[in-house]
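> Give me a 3D structure for the following:
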Amino acid sequence: MTVASPRVANTASGSATVGVQAEAIHGDVNLYYAPPDATPAETFELGLRYLSGGMPEKARECVGDAVARGYVTSRSCFYLVLAMVSGRTVQQMTDADLTALRSLRGRLSRQPRDAWTDAAGAVMRLIDSLESHEQDPRILIKELEELAPAQRIEITRHLEIFLHGPLQDWIWQRAFDQARRDQRADNRTERVWKFFHPRPARARVRVPRPAKVDLVVYLRCAAASIVLALLTAFVAWAAWQQDWPITLSTLAVVVGAAVVSARTIAEWRFRTVRRGAKDRALLPRQRRPVGAVDGFTRRIERSIDRYFGRYVPGNADRADWLAFTSGIRAALRDELAELYRESRISARRVDWLIRFTASEVKSGWQEGHLWEYRTRLRIPAHLKVLCVLAIAVVGGGLGRIVAEAVESRPFSAIGATVVGLLAGWAAIRDGLGIFVEHRRFAADVAEAEDLLEARVAAYERWCQRLADKPSDLEMARWLDCDRKVLMDDAMRHYKLAPRNLVAHAFIEAPAPGRKQARVRNGPWRFSRYRLLIFLLTEDGVRQMTVESDFEKARFHGMDRLNYRFDAVAAVQVAEADDGHKTFELTLVNGHPIEAVVTAVSIEPHEDERSVSRVTLDAAGLSNTLHVLEGIAAEGKQWIHHERLREEGRLGKLASAVHEMLE
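This is a model prediction of the structure:
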């Protein structure tokens, strides 16, 4: 946002060019949604949510539609009147509103007396008092104080702009006091940050690559094994003819040793290959250039770099840590891109998984678990000794059998032995490859199951932590409290009472460096706001601008600017090519006062105009434009003209209210 300095002729850096740090659209929350065939009761409840969410324009539509379709209760009549005056001045009441007020007379008269009818009557008498100056405001104030707390709080919240005079002083003071009590209510500072986190994507793991061995390898291994078996049998038969007792005992020992050697060689080979593969996974890796990956993968990569840069072990240099984990980060990026790209989800929804992985790698580094696999896959000394002894026994035994066979059939035994050795080498080579591949798959499946279990547990912990995420209605209530507290501070600073104001207006705009989120069909909420308050008095405009840290409920960087009515040159809302809408107020000396008030990200099923409309409604832009456009066009005469217009409108409004009160 760009704000003119009260001291020098310059402008601060505009927020229109500041990128959004993070955003989330809670599409699974249907707070502001009703089905096309919604009943009048459902439409009314939707209108109440709009009203509580700070969007009175949409509230008037829904509540009015529900009452018109026959949903008439004392409660619906009360909220219809409240929606008509919320966020508006008398001058902004339309003829259609007056007609709707008149139509409530008969409907309210048929309702049994309860807290809602009392509250509706109190609002009507408050409106009537604007035109009739004979009523004692103390009587009306006493009536308001006797209302039930729920109804009284609603009245003080929504009639702040509509009323003036002593009643306005009372209403505002109650509203300001309530705002200070509620500003940090319901554990706000510990919960607001959760609103800006999207619903986490469910835990997934990459499906292990199935064991894949070419058919040629199977056939070659089988053929070599058959050849080896036949030639071994031939050599053994030749040796049997020479000395069958020695051949029989030697053959029994060779077979047993061969089984032991096969098992130990296979285990040795698997452990060696497995450990080498895991070593390579931890090795620093040259990452692909950013241009070689898509947008989703780039966002994943940025999140991975951010969290690994945050989770640095205490005993490691950050640069060394990032260099060491480059292979881990690249593997994680590729895995997440493969697992979640096709799900059409925001990359931020897997931030919890990235954070969990970074934390696990950090703890693994610190506690030595990162290299635990090397201990687990180390070849034990007894396995090495057993393998070597078994091979030696097989070699010695076969040598004895071959020697006996050569004495019986020299040439054929030698030829069979040579070919058998070649076939044995081929069978062992291919057999070990097949065994290691199937064993690799089984190990991958076991590790994937363990990893999935750990990720599911982390996912559930994160969901549990986000379980008390505030609703949009709570966010709207806290924002309204911030606005009222700021207004109270501004009026205290300028030593103004509510009755001293001709009018007031405000704008809630996103501040640089904010996070943003919204529920489906709802307005954007921000973690940092630029709040602008315009206080109009007989002498001119007092403007106060602060930056609000919404998560911590704190104000920073207060700027004050005073100018006369005739100093306002132009007021407008400009729409950029990218859809951003910017409020622009230009002073005659050229000072621009700007605030970006809408964002453009929507879900595929949403209407961009609808989202923009509710965001502008929640930002308070309608009344602000009404006030500031008036003074830009008429200058100080706007005060006089507005009062004349208001008197004319008050007459019609009082007539409609009188009919209801009779």
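
> Please count neighbours and contacts with C-alpha atoms only from this point.
OK.

> helices or strands next to whichever strand or helix holds R174 in the packing?
Here R174 sits within helix 166-182, counting by DSSP states H and E. Here helix 166-182 touches helix 137-145, helix 149-158, helix 472-493, going by 3 or more Cα pairs under 8 Å, 6 or more residues apart in numbering; DSSP states H and E.

> so of those, which one's packed in deepest?
helix 472-493 (a mean of 20; mean count of other Cα atoms under 10 Å).

> can you give me the angle it makes with helix 149-158?
60 degrees (axes from the mean of the first three to the mean of the last three Cα atoms, to 10 degrees).

> to compare against the first, here's another:
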Amino acid sequence: MTPPTSPLPNVNATDSHIGMIASEIHDSTVYFVLPDAPPEKKYRVGVAYLRDGVPSRARELIDQARALGHDSAEVRFHWMLAMLSKRSYRDLTVDERELLISTSRASEAFAADDWTRSLGTVHDLLSCLGDTGSDPEDALRQLAELPQPQRDQIVRHLDLVLTGSLKDRFWAGIRRNAAETRSSMNRENRVWAYFEVPPSKPRTRKPEPSQVTRRDRVRALLGELVAALGAGYLAKTLLVAARPLPIAAYLLAAIAAYYAIQSGFHWRYQVQRLAVKERQFRKRVESGSPGGFARNVSDSFDHYFHRYAPDKVHRGTWLAETAGVRAALRNEIVDVYRDQRVTVDNVKWLIRYCIRDVRAKWRNDTLFEHRKRYRASAKTKTICVLSTTTFAGMATYVAAAALDSDLLFTLVAALLFMVGTATSVPAWSFIVSERRREIEDTGDYWDVQNARQQEYERWSRKLADTMPSEAEMENWLNADKTIVLDEALKHYRLAWRDVLTHAFLQTPAENSRRARVTGGPYRYSNYDIRLFLITLDGVREVTTGLDFEHIKLVYLERTNFRFDAVSSVHVVTPTELSCNLALTLMNGEPRDIHVSSYVPADNLANGVEGSVVEMSLDAAGFAHTLHILEGIAAEGKHWIERDPYLTKPTNSLHEELSSTS
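Here you go, the predicted model:
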């Protein structure tokens, strides 16, 4: 374990809470069960809750299944485990103990199989606890001979029941299994996915629709009509005069006009598009309010542009050359997601993808591809200049020839042609450019959107394939707690026969991330694991910080206190949906241990308030820990005498207690 690097947080204000970095809810059907579901379905979901560390909910569902007639040795076995999981025998009421015994005895009515044997083994183990003078050897032998799945379930769920000398017999195996389980199933590379925020679907800024109006079309058509009238009259005049050279010049002027207009439109479009793209990449990042979505997106872009800087490139050069692209991408993401209930964590996958795409284009020298795409070629420029010059010369010659035949009407026709051309050419240039821009932008939009959709699907598949199941998360956490328990026993040089009982209380650490599946309890990226070891000498409290994702025990604090040192224990509820445990010692400050809290957004998302808190408290081991501490606070050392299943006879225990008083 890593030695302490900082003091443990001691929250004294009853309305305080542990800060959470993120809180996510993953869609899942594991725990989905309708009120009118068949009993088999309720039983299966109940077993899932038991497996995943929520025995109270498991008891409720298995009870419902049994009440509807679904009964067998297997069902009763799991019901008994749900009754005993995360509870000591002392935690059970008298009615619950009698119900356990009667349920296990009824196993004789079922056909002999592994489940019947397992049910009988649980009955024999409970009988040993109820009769302190009985020999547990036969029950332990039965436990050892059970198939591994049933044996492992009994050892796990009866952890607080099989204590004292009973646990000495198989503690080495439990410890060895925990050490193997902690790093199994590629845990260190998978836990992060459980706390990862679900990605928002990809969005791309849609292209602007064509800006062409009806007025633009009318202007172009009227101008074209006027120019055609003027050109037509000039053609008529030349044909009437029947002069070959002016007629040939007219035809050559028409051909030159066609190429001049075509190349001119293209050249103008290229220049305008290049200017638009350059302005787009010169946009500055708009500052957002601190903590707002826009500011968080800006911070993420800055972070990932530094992180994904190409190798062997000066970071300053990379950042300077991509500043405009970074601003454009940042502004796009802020704009397209601004109207959604989206946080920056939902779009970080897209930010990372965009930056990786920028890096790839930067390496391939295609980042500013628009400069090549919209650079007018020398051929286009040459054709435009030559055709325009040719048209001007031929048009002048044609006009002069026409003036010789009809001065007045030729002047009117020439004026109409010039006015119509000056009106229609810019209008048609705008219409054609807008049509071309819209087609290009739409194609670019779908190219980008499809690429982002593919990345979204890839990332979603990775999360789904990587994210651990609830059973894996629970098994890893149990293994971590077992290691904490083993380290504490070694430190205090205690054997299990020296431990009367123990309790775990797992609480969220400061600034931890949290997540849960629909219908399940919260799980955290960092825990404060509190272990209470109850011995004849008093209470030994061990607090360990667990970095669950990286499998590290990050700090450790130990506290010892006598039974009579506990002044009071009570539950503090700053809000209806949060819970703190206040522990006061005779010679110390009150300690407010944060156990659970609730985020109102979860209520909006799922409509289940209290049940989530209850499940989280159940998973944390809150009820058992509270029961022990309340008993010690109320009765001190003599609280132990009421324990019905100590490994020592009550009279010898009383003598030992008296001798230590």
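
> TM-score them against each other, please.
The TM-score (TM-score structural alignment, normalised by the length of structure 2) is 0.90; 640 aligned residues with a Cα RMSD of 2.9 Å.

> For the next helix or strand after the helix holding R174 of structure 1, give me the average deviation versus structure 2.
Once the chain leaves helix 166-182 of structure 1, the next helix or strand it forms, by DSSP H and E, is helix 188-195. Once fitted to structure 2, helix 188-195 of structure 1 is off its aligned match by 0.9 Å on average (mean Cα distance after the TM-score superposition for structure 1).

> can you pull the contacts of the aligned residue in structure 1 for G545 of structure 2?
Under the alignment defined by TM-score structural alignment, G545 of structure 2 corresponds to E547 in structure 1. Going by Cα atoms under 8 Å, 6 or more residues apart in numbering, E547 of structure 1 touches A511, R528, Y529, R530, L531, F555, H556, G557, M558.

> Tell me which residue is most central in structure 2.
By Cα atoms, centre = their mean, structure 2 has its centre lying nearest to V197, at 1.5 Å.

> Looks like that residue contacts V347 (just checking).
No. In this structure, V197 of structure 2 is not within contact of V347 by Cα atoms under 8 Å, at 9.0 Å.

> Show me which helix runs longest in structure 2.
helix 407-466 (DSSP state H).

> can you pull out the strands in structure 1?
Counting by DSSP state E, one finds strands in structure 1 at the ranges 22-26, 503-510, 515-519, 525-526, 528-537, 540-549, 554-563, 568-575, 581-587, 592-596.

> Serialize those strands to CSV and add fields for distance to C77 of structure 1.
Compiled in CSV, these are given as follows (distance: least, Cα to Cα, whole Å):
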stretch, distance to C77 of structure 1
strand 22-26, 32
strand 503-510, 27
strand 515-519, 28
strand 525-526, 30
strand 528-537, 32
strand 540-549, 36
strand 554-563, 37
strand 568-575, 34
strand 581-587, 35
strand 592-596, 36
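
> Burial-wise, tell me which of the ones you listed comes out on top.
Mean neighbour count (mean count of other Cα under 10 Å) peaks for strand 525-526 among the strands of structure 1, with a mean of 28.

> which residues of structure 2 does it align to?
Counting by TM-score structural alignment, strand 525-526 of structure 1 corresponds to 523-524 in structure 2.

> what's that stretch in contact with?
Applying Cα under 8 Å, 6+ apart, the contact partners of stretch 523-524 of structure 2 are P508, S512, R513, R514, A515, R516, F548.

> Now do the same for L350 of structure 2: its match in structure 1.
Checking TM-score structural alignment: L350 of structure 2 goes with L353.

> show me what contacts its match?
Applying Cα under 8 Å, 6+ apart, we find L353 of structure 1 in contact with A203, R455, A458, Y459.

> burial count for the counterpart of the last one in structure 2?
In other words, Y459 of structure 1. Using TM-score structural alignment, the equivalent of Y459 of structure 1 in structure 2 is Y456. By other Cα atoms under 10 Å, 19 other residues sit near Y456 of structure 2.

> swap in A266 of structure 1?
When neighbours are counted by other Cα under 10 Å, A266 of structure 1 registers 20.

> G395 of structure 1 versus the nearest residue to it once chain neighbours are set aside, what's the distance?
Excluding the flanking residues, the one nearest A266 of structure 1 by Cα to Cα, 6 or more residues apart in numbering is L432, at 6.0 Å. Per Cα to Cα, to the nearest Å, L432 of structure 1 is found 19 Å from G395 of structure 1.

> Which one of those two is surrounded by more residues?
More neighbours surround L432 than the other of L432 of structure 1 and G395, with 18 against 14 (other Cα under 10 Å).
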